[in-house]
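Based on what follows, work out the 3D shape:
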Amino acid sequence: MTLTHRSNLTVFAMVALGLCGAASAAAAQESSFGCAGLEQSSLVRAEEGKDGVFYRVATDLTMGQIINHRAADAVARIARALEEQGTTLIFAPVPTKGQAMPEDLPSKFVTTGYDVEKARAEYAVSIENLRASGVVTADLLTRMLDTFDPAEVAKYGTENTPLFFRSDYHWTSEGARRAARAVADQIVEHPGYGDLTPSSYQTRQVGELEGFSNMRRAMQRQCREPLPEVETLGFETNADTTPEQDDAGPLDIFADAEEQSQVVLLGTSFSDNPTNNFAGWISQYSGLEVLNYAVTGGGQYGALISYLTSQDYLEQRPRFIVWENPIYTDLLQFGTGPVEELTAAASAACSDPLKVTATSETLEAELGGATFDTDDAILARFGSEGPRNAEFTLVTTDGVSRRYFSNRDDRLRATGNFWLGLGPYVDLPIESIKVAFDRPIPNGASLSLCPNFGE
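Coordinates of the predicted model:
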């Protein structure tokens, strides 16, 4: 009997389905924790590797996560604006768990097409693109994979500490230590470091620390046995001055000194995590005070928006800003709006107050059909902290309205300062601008023109 082409496909499909079913059953049987269906979970898609190490499918085991030239240029715009104000931006892209800790990957995993060496090469391309755009960039992955200072590793008792938690995607204190060394290298090698007076910092162990993990909690629902705890050896870093100051607590505070801040750390939960001492490790290796303004759950730009739009930045600009950001986040996910606002906020060049008509709900200024350049912006200043939303409405001379909505979610600091970059509205004759906040407008609220902020 001769099988037709259709029959061949049918048989192949049946065999394939059978193999997939067998593979799924085998995967469930091979789980050390009785886990099933993690790869298809609606909470967190994950793969169970060796020794109880779990990897997220969508980030840790996905190819093509590259900061391309366009995204690198966006970071460079913010960096140039900061540099004009005497602040050097150091960008620190966090590698994925798959790139930095692949030794525990399962020998056969459901996610196909993942290649460790190619994924590492993609991280290297991201570093190259950022540096080609003029951004001072810390290569965290190279430092994390380096076997530097064996004596130092032994000193901190981290010989057997993995770089990332087994059941979570964040780095342990050892992963953070190595990443911080990469950041400190960039700080110390920068010419601006010579303008500062470094101090001596000492780091001491504080015992085992346990962190909370949404990833572990989500995975546990599909596993019979308890998953590995999110635990790491904890550390605390303090300035090595007097015995009284040695007990002052970990170096993770907000700026309140009168002199220029040395280093401000902006980032995500990788920085805003008390179990890893990332800010402290940067101080350990750079000799500089690090003020931590990181925001857990703030996304790509949350910490930058909270800090650069605040009076803390306007009144006391630091010598260095470290921007930690996971490599897998899309810096242009929300278009150019955040970059426009952050570039304008970083330059703080809003010297032209506009004559406004104010009501309890809006501020409005007549612009008389003016046109603007790419590097112009409007600053809407509420006058105090509190508002989380500002709606800008631009009306052209022919009566067409353009609206832009700026939001600060509950995780971010509600500074009351909102910038609208006018780059997307170049050459439009603007008759008027109106701004509405999410609360009644007090006396003292204002609109200002920020000219040529990107130059």
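
Could you use CA atoms for every contact and neighbour count after this?
Will do.

Run a quick neighbour tally on the closest residue to residue 326 other than its chain neighbours.
Leaving aside its sequence neighbours, residue 326 sits nearest to residue 94 (CA to CA, 6 or more residues apart in numbering; 4.3 Å). Residue 94 sits with 24 neighbouring residues when counted by other CA atoms under 10 Å.

Verify the stated contact: residue 94 with residue 325.
Yes - between residue 94 and residue 325 there is a contact under CA atoms under 8 Å: 5.8 Å.

who touches both of the two?
Common contact partners of residue 94 and residue 325 (CA atoms under 8 Å, 6 or more residues apart in numbering): none.

and the spatially most central residue of the chain, which of the three is it?
Per CA atoms, centre = their mean, the C-alpha nearest to the average position across the chain is that of residue 325, at 2.9 Å. Recorded secondary structure, residue 325: strand (DSSP: H, G, I helix; E, B strand; the rest coil).

Same question for residue 75.
Three-state call for residue 75 (three-state DSSP): helix.

Which residue, neighbours along the chain excluded, lies closest to it?
residue 135 (7.2 Å).

Now for the one you found: which residues touch it?
Residue 135 neighbours (CA under 8 Å, 6+ apart): 72, 75, 76, 79, 89, 90, 91.

and the fifth one, that one's in a strand?
In this case it means residue 89. Yes - checked against three-state DSSP, residue 89 lies within a strand.

how far away is it from residue 83?
7 Å (CA to CA, to the nearest Å).

So for these two, which residue has more residues nearby?
Between residue 89 and residue 83, counted using other CA under 10 Å, residue 89 has the larger neighbour count: 26 against 16.

just checking, that one touches residue 317?
No - counting by CA under 8 Å, residue 89 sits too far from residue 317 to count as a contact (11.7 Å).

Now show me the structure for the sequence below, then we'll compare the two:
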Amino acid sequence: MTWLSTRAGCLVRRAGGPLTLLLGGLGVNAAMAAELPEYEVQPRNRLCQMASHSFAYDTSYLKNFNVLVQGRDGWLFRSEAELPEQFGPSAEGLRHLERFARYLKKSAGSELVLVFQPTKGLVHPDKLADDATVDFSWSYARSSYLDALAKFRQAGLVVPDMTPLLRESDREEAYYFKRDHHWTPYGARRTARIVADRIRQMPVFQSLPTQEFETRRTGLIRKDGSLQDAARRICGQAWPSQYVDEYRTSPGTGVDGDEQSALFGDESLPPITLVGTSNSKGAQDYNFAGALQEFLGVEVLNMAVAGGSYDGSMFEYLMSDSFQESPPEILIWEIPAYHTLDSAEFYRQVVPMISHGCQGREPVLEQTSPVTAGTNEVLYNGGGNFLELSSSEYLIDLQFSDPSVKEVDAFIWYVFGRKDRVDLEYGNRVETTGRFMFELPSGPSWNDELFMSLDLELEPEQVSEGLTVTAKVCRRQDI
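Take a look at the predicted model:
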């Protein structure tokens, strides 16, 4: 028995008989064809030992893959992002999320639908190898995931039931790519069906105008996965590409142009908006938004941001003219379940964005200042005109003259020497206008604290020549 090596990273075993080369112009008779050898192809790609060590993930890019885990049939997993066993926010984080959803409905009239996408380990536990380098209890992880969905619903959010996706035995295709962190077009479509079924039960949906949408196969997606790229960088080995069908959705023929104009109006925005990650909009389109349109029969505005994490597209959308001038009836938020939604800093920023910060209201304090690299005092509550500004009642609104500013640290000082810090940062792919806003801290230990001053700290790469910032303090609208 002979093993032959191939460049595709496989071992080919010759079952018997001579190795025959067929040339198209020479032909071969039936007897010779019957004697052609058969070959069994076995994958040879396996992660190197280095991939199991955290110190190998030594760049900002590789840290996203800490640590790679070998699966069956050429599958790869990330231990931290795709094999966690606990999900959802803490009790405090859940209260923040509930406050955000409630104020979104009260102020903008938009109902939040949370698509808490199950992880690769929850969906494909059968692809984990018996000798996996990390411990993963699927039953424990499943229980934690279901508990998170239940808590979201108890907090008043609309949360589609994703449990049918877990460990499906009759799945037609893979929900996730073998060696990538995205869902496949099949996974996107399965999810869209579940989300659409839940949205159709919402009372607000009944009043939305509908039309027909059609989905067609348009070709193939070639996926050289992100996980296999990380494996290549660490181990120096190549992996084969994966190919799946590609789909696109477009308005159907059930509604003509005049009728569509009557339904939606030439200038109106769709009544449903989608925000989320590169699963919803990225370099490759898995047609999640399109499938939602097909199953809902309603146009969906896709405002997702690739590389924006769970928060980037929400920041970008809430500060956009699209939201401020025409908020949607339904806001769909697609989030991979490895995000805990626990960040208090996120909610301190996103809640005032709903009501546009200090826009259109008279600030109690305002100052425009030049800023340089390092620490800059940009607001001071004093100078013979001290105002009693209780921390729990006010917010800060910042507008830089250069819209490319995406990162700043804010230090808030109080009358009796107490200090608070907020790290403000937008991803590189998130389009903003140089504007930041955040609530001053609130809660029993902060309610009696009085605002004194605000310092901003910027790194040199964030500072352009002649940079200024206009800083405002105004009263919060959510209380």
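
Aligned to the residue nearest to the centre of structure 1, what sits in structure 2?
Mapped onto structure 2 by TM-score structural alignment, residue 325 of structure 1 lines up with residue 335.

Which residues are in contact with that match?
Residue 335 of structure 2 makes contacts with 114, 115, 116, 117, 276, 277, 310, as judged by CA under 8 Å, 6+ apart.

What separation is there between the closest residue in space to residue 242 of structure 2 that isn't next to it in sequence and residue 347 of structure 2?
In space, and not counting its chain neighbours, residue 242 of structure 2 is closest to residue 223: 5.1 Å by CA to CA, 6+ apart. Using CA to CA, we find residue 223 of structure 2 at a distance of 35 Å from residue 347 of structure 2.

The two: which is more packed in?
With neighbours defined as other CA under 10 Å, residue 223 of structure 2 and residue 347 compare such that residue 347 has more, 20 against 17.

Trace the more buried one over to structure 1, please.
In structure 1, residue 347 of structure 2 lands on residue 339 (TM-score structural alignment).

which secondary structure element contains its match?
helix 337-347 (DSSP states H and E).

From the contact counts, what lies against that helix?
When contacts are defined as 3 or more CA pairs under 8 Å, 6 or more residues apart in numbering; DSSP states H and E, helix 337-347 of structure 1 sits against helix 69-84, helix 302-308, strand 417-421.

can you tell me what part of structure 2 the shortest one aligns to?
Under TM-score structural alignment, the match for strand 417-421 of structure 1 in structure 2 covers residues 435-439.

quick one: the strands in the stretch 351-455 of structure 1?
Using DSSP state E, counting those that start in this stretch, the strands of the stretch 351-455 of structure 1 run over 352-353, 356-358, 362-370, 377-381, 389-396, 401-407, 417-421, 430-437, 446-450.

Is residue 457 of structure 2 in contact with residue 375, as I believe?
Yes - contact criterion CA under 8 Å: residue 457 of structure 2 and residue 375 qualify, at 4.3 Å.

which residues touch the residue nearest to residue 402 of structure 2 when sequence neighbours are not counted?
Leaving out its chain neighbours, the residue that sits closest to residue 402 of structure 2 by CA to CA, 6+ apart is residue 434, at 6.1 Å. Contacts of residue 434 of structure 2 were listed using CA under 8 Å, 6+ apart, and they are 399, 400, 401, 402, 403, 404, 405, 406.

The residue nearest to residue 326 of structure 1 corresponds to which position in structure 2?
In structure 2, residue 94 of structure 1 lands on residue 117 (TM-score structural alignment).

Now do the contacts for that match.
Residues near residue 117 of structure 2 by CA under 8 Å, 6+ apart: 162, 334, 335, 336, 337.

That one and residue 287 of structure 2, how far apart?
Using CA to CA, residue 117 of structure 2 is found at 15 Å from residue 287 of structure 2.

Now the strand or helix carrying residue 174 of structure 1 on structure 2. Mean distance?
Element membership for residue 174 of structure 1 (DSSP H and E) is helix 173-189. Average distance, helix 173-189 of structure 1 versus aligned residues of structure 2 after superposition (mean CA distance after the TM-score superposition for structure 1): 1.3 Å.

tell me what that helix is packed against?
Judged by 3+ CA pairs under 8 Å, 6+ apart, the packing partners of helix 173-189 of structure 1 are strand 88-94, helix 140-145, strand 231-239, helix 278-286.

Could you identify the helix or strand that succeeds that helix?
With elements assigned by DSSP H and E, the helix or strand that comes after helix 173-189 of structure 1 is strand 201-210.

Could you tell me where that next one falls in structure 2?
Counting by TM-score structural alignment, strand 201-210 of structure 1 corresponds to 213-222 in structure 2.

Now do the contacts for residue 200 of structure 1.
Contacts of residue 200 of structure 1 by CA under 8 Å, 6+ apart are 239, 240, 241, 284, 287.

What's the local residue count around residue 34 of structure 2?
Counted by other CA under 10 Å, the residues lying close to residue 34 of structure 2 total 8.

nearest residue to the counterpart of residue 99 of structure 2 in structure 1 other than its sequence neighbours?
Under the alignment (TM-score structural alignment), residue 99 of structure 2 maps onto residue 77 of structure 1. Spatial nearest neighbour of residue 77 of structure 1, excluding adjacent residues (CA to CA, 6+ apart): residue 343 at 6.4 Å.

What does residue 63 of structure 1 correspond to in structure 2?
In structure 2, the residue paired with residue 63 of structure 1 according to TM-score structural alignment is residue 85.

what do you get for residue 136 of structure 1?
For residue 136 of structure 1, the residue aligned by TM-score structural alignment is residue 158.
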